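Novice: from the sequence below, what's the structure:
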Amino acid sequence: MAILLGLIILFIYSCSSSPAAPQAPPPPSLPVATIVTGTDTTYQEYPASIEGTVNVEVRPQVSGTLDKVFVDEGSFVSAGQPIFKINEQPYRAALNNAIASQHAAEGAAANAQLEIDKLTPLVQNKVVSDYQLKTAKATYDVAKANIEQAKANVSTAQINLGYTLIKAPVNGYIGRLLKKQGSLVGPTDPESLTQLSDIHDVHVYFSLSEKDFVNFKEQYPGLTLKDKLKQLPSVSLLLADNSVYTKQGKVDMIDGQFDKTTGAITLRASFANPQGLLRSGNTGKVRLSLQHKDALIVPESATVDMQDKVFVFTVGDSSKVKKQAITIVGKNGNNYLVKDGVKAGDQIVLSGIDHLQEGMVIHPEKATDKVVAVVKN
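Specialist: Modelled structure (predicted):
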């Protein structure tokens, strides 16, 4: 009986007692920092193509056999220096023929003048009718016209003969020699004889998207694009191996319209090239500096990408975090430059954000440094 009573008491006690509620874990301790405003400069890089200030195709203006090539590929030539010679014999013969035709026309004119001189006194003395004199004068006018035509033919023949010696139109470097000695060449050839580039200075062409161009225009003072170009700082050129070209360049041209296909506009920067290290056809990147006033700097490590947007976690009242989208206008090193989404004085979580959720409470720990925008002088 005593055993039964004990079991009943134990059953009643077990039913009346409930398990103790688990204690909530403490909020995580995460580093936070305060955002302040400042001015910073970012650098954007744009693919670029390089051309000489003068980059011309050398083409024959008359047809014939290429007799001589006076230069080698890659050599420097001065303006007026002979570089090719086309067989001149057909054009020399054409010139001689034109000169002979001119002499014949001059002789015919002299005969017509003699006829006029003979008939003039006879008409005055009414020995012959003036009809014959008028006919002689008309013949003389035709002879003079034939002389002018013959002179024009001589001039054309001389020009064509001169075209057989092809000279460099500008100072520059010779490109590939696509035609060799003995080749038949002509003005209608699809390929030029060579290309000639003046590369003492080079033009570097790059393109900006419409959005980048709007930001570009807002950076610098001036009412017109011409005024703004004067305020632009120098730009750098990165070569194909990512080395920086030793000379600084200057943006000096903006295209008159956007490319309808790409939606971009072309800009040109000019660089000095005294040692000829850059050649037409080189590629590289133009590094363009953009100044951002009153920008907010946020470390890239304090952000999270989600659905094509970038978020940070701000710390509000009661140490609750809020996921906030930000608008990025540039990047400098490992930091984002932010335009909208946060403001000066806001606190953001610097690390450990992968496990944060909206409204979660944390224990803020002040970071060693504030998130500040470094002012560039």
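Novice: could you use CA atoms for every contact and neighbour count after this?
Specialist: Fine.
Novice: the residue nearest to Pro82 when sequence neighbours are not counted: what's it in contact with?
Specialist: Spatial nearest neighbour of Pro82, chain neighbours left out: Lys167 (4.2 Å); criterion: CA to CA, 6 or more residues apart in numbering. Contacts for Lys167 (CA atoms under 8 Å, 6 or more residues apart in numbering) come out as Ala79, Gly80, Gln81, Pro82, Ile83, Phe84.
Novice: show me what whatever helix or strand the fifth one lives in is packed against.
Specialist: Applying DSSP states H and E as the criterion places Ile83 in strand 82-86. Using 3 or more CA pairs under 8 Å, 6 or more residues apart in numbering; DSSP states H and E as the contact test, the elements touching strand 82-86 are strand 64-69, strand 165-167.
Novice: the same query, at a cut-off of 10 Å, please.
Specialist: Here strand 82-86 touches strand 64-69, helix 130-163, strand 165-167, going by 3 or more CA pairs under 10 Å, 6 or more residues apart in numbering; DSSP states H and E.
Novice: and the angle from it to helix 130-163?
Specialist: 120 degrees (axes from the mean of the first three to the mean of the last three CA atoms, to 10 degrees).
Novice: ok, back up a step: adding neighbour count and distance to Tyr173, write the contacts of Lys167 out as CSV.
Specialist: Below are the contacts of Lys167 laid out as CSV (neighbours: other CA atoms under 10 Å; distance: CA to CA, whole Å):
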residue, neighbour count, distance to Tyr173
Ala79, 11, 11
Gly80, 12, 13
Gln81, 16, 12
Pro82, 17, 13
Ile83, 17, 12
Phe84, 21, 15
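Novice: second input sequence below; structure requested for side-by-side comparison:
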Amino acid sequence: MQINIQATEQIYDAGKHGAERRKARTRDALQSDEVMTEANIGPTTAEVTSPAAAPPLPSNANALMVPAVVKVVPKSEPPEPKPKRRLWLWALAGVVAIMVGVLGYFQPWVAAVTEVTVETAALGPVSRVLAVNGRIAGERSVDVRPQVSGTLVSVPVAEGDAVQLGEVVAQIDPATQQAAVRQAMAGLDAAQVAEADAQAEHARNKALGSNVARVVLESSARAVQSSAQEVARTTALLDQAQIQLRNYTIHAPLSGNVLVLTAEPGQLVDPANELMTIADLEHLVVETDVDESYATQVKVGQPAALQLSGETAVLDGHVSFVSQKVDEATGGLEVKLTADAPLQAPIGLTVTANITVDERAAAITVPRAAIVRDANGTGVLLLDEGKAVRRDVMLIDWPAARLIVTDGLVAGDVVIGDATGIADGKAVKVKP
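Specialist: The predicted model follows:
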């Protein structure tokens, strides 16, 4: 078979030039795909197609391989989303925050001005008062107890009854003691008879004079002396028995009222049992305890203002009794207050009392909240040219809202009323 060489060369040249053009287009497509990939368009895939521009080879030509055209097409997957705008906003916010922090660090600190209340120190009359609570009690009150043991046979009084001094309020069965009295009386009678016989015998011996031996006379004299001693002994026994018998009858130790009654007929009692309490209700007092911290401040005669529970009226009174011993168990000092006018109130009623322990014609006082206590001692804060200025003071510490300043302040000083949380030198201004 004869081949047309010239035609074949033309075909080859045409195919060669077409292939070169297709290669150039492929490179351009690949570069474009890379650019698109860098622009986050997305990955691509390569699709191989036959060259459309290449003419078919003649059938009689040798099999000449023509390069295939490679076409790059985008992948069907959706492109990766672009960064959202909020990322840019977050970045901007971070920059702003850093700038604010830097400015805050280098900006000078401006201290806040605290508003305060103030008062001007002034001299005036001052009373130091101790507030206590007490209860109404009888000026005299006695717990009645038996002095002997036995069975109660009668209790002729009731709770609340008025009784007079010496009135019978209880009776213990006296039968046993009555027998003891009779026995003592018999012993005394026998002693008295023996004494009389001894005296008669001694008298006869003395009358015989020298006819009686001296020894006999001395013996009769000793018998008289011994019998007299026996009479004295038995007399004492009788007295003791009679006294003991009287103890079986219990009498009121004072005039007053029976406040508490625990005794009942048939009850077996002894000196440890409290039968009743009798109090003098004609003279009432207020019984209270003062803490030992103020024990040396309270004295008889100091004025006291009394207010009974449930009443609005305030009664004048005074300290009428101060114990000389502090109760070691409670740390309290017993104090009694007496109203200047007779009280009409039930026993046990609560009374609020203010005892005036100190009065001064002229003194400076400050609120308790104005006091500053620290390592430097005790002081107050004064308002001076817009600042709180500390000043040491001496005062009388007392359970009251205002305290007496004895040194450190003068009339006219402007004192900050509440020093809580305010440091020395802090900028302050008066609260409108």
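Novice: just the buried residues of whatever helix or strand comes next after the strand holding Ile83 of structure 1, please?
Specialist: Scanning forward in sequence from strand 82-86 of structure 1 by DSSP H and E, the next helix or strand is helix 89-124. For helix 89-124 of structure 1, burial by neighbour count (16 or more other CA atoms under 10 Å) applies to 91-92, 94-95, 97-99, 101-102, 104-106, 108-109, 111-113, 115-116, 119-120.
Novice: swap in stretch 125-137 of structure 2?
Specialist: For stretch 125-137 of structure 2, by 16+ other CA under 10 Å, it's Val126, Arg128, Val129, Leu130, Asn133, Gly134, Arg135, Ile136, Ala137.
Novice: helix, strand, or coil at Val62 of structure 1?
Specialist: Three-state call for Val62 of structure 1 (DSSP: H, G, I helix; E, B strand; the rest coil): coil.
Novice: corresponding residue for it in structure 2?
Specialist: Aligning on TM-score structural alignment places Val62 of structure 1 opposite Val148 in structure 2.
Novice: state the number of residues packed around that match.
Specialist: Around Val148 of structure 2 there are 16 other residues, counting by other CA atoms under 10 Å.
Novice: wait, what's in contact with it?
Specialist: Counting by CA atoms under 10 Å, 6 or more residues apart in numbering, Val148 of structure 2 makes contact with Ile172, Gln244, Leu245, Asn247, Tyr248, Thr249, Val269, Asp270, Pro271, Ala272.
Novice: farthest pair within those residues?
Specialist: Longest distance between any two of the contacts of Val148 of structure 2 is 18.7 Å, between Leu245 and Ala272; criterion CA to CA.
Novice: higher neighbour count, the two?
Specialist: Neighbours per residue (other CA under 10 Å) separate Leu245 of structure 2 from Ala272, with Leu245 holding more: 21 against 11.
Novice: how about the nearest residue to the more buried one, chain neighbours excluded?
Specialist: Leaving aside its sequence neighbours, Leu245 of structure 2 sits nearest to Gln177 (CA to CA, 6+ apart; 5.6 Å).
Novice: aligned partner of the one you found in structure 1?
Specialist: In structure 1, the residue matched to Gln177 of structure 2 (TM-score structural alignment) is Tyr91.
Novice: its match contacts Ile159, correct?
Specialist: Yes. Using CA atoms under 10 Å, Tyr91 of structure 1 is in contact with Ile159, at 9.3 Å.
Novice: all helices for structure 2, in order.
Specialist: 5-38, 85-106, 175-208, 214-246 (DSSP state H).
Novice: remind me what the third one packs against, helices and strands.
Specialist: Under the contact definition 3+ CA pairs under 10 Å, 6+ apart, helix 175-208 of structure 2 sits against helix 214-246.
Novice: from the chain's centroid, how far away is the helix it packs on?
Specialist: On the basis of CA atoms, centre = their mean, to the nearest Å, helix 214-246 of structure 2 sits 72 Å off its chain's mean C-alpha point.
Novice: in structure 1, where's the longest strand?
Specialist: Identified as the longest strand of structure 1 according to DSSP state E is strand 37-58.
Novice: relative to strand 64-69, how tilted is the strand holding Ile83 of structure 1?
Specialist: Between strand 82-86 of structure 1 and strand 64-69, the angle comes out at 140 degrees (the same axes, to 10 degrees).
Novice: before we move on, back to that, list the contacts of the residue nearest to Leu245 of structure 2.
Specialist: Counting by CA under 10 Å, 6+ apart, Gln177 of structure 2 touches Gln183, Ala241, Gln242, Ile243, Gln244, Leu245, Arg246, Asn247, Tyr248.
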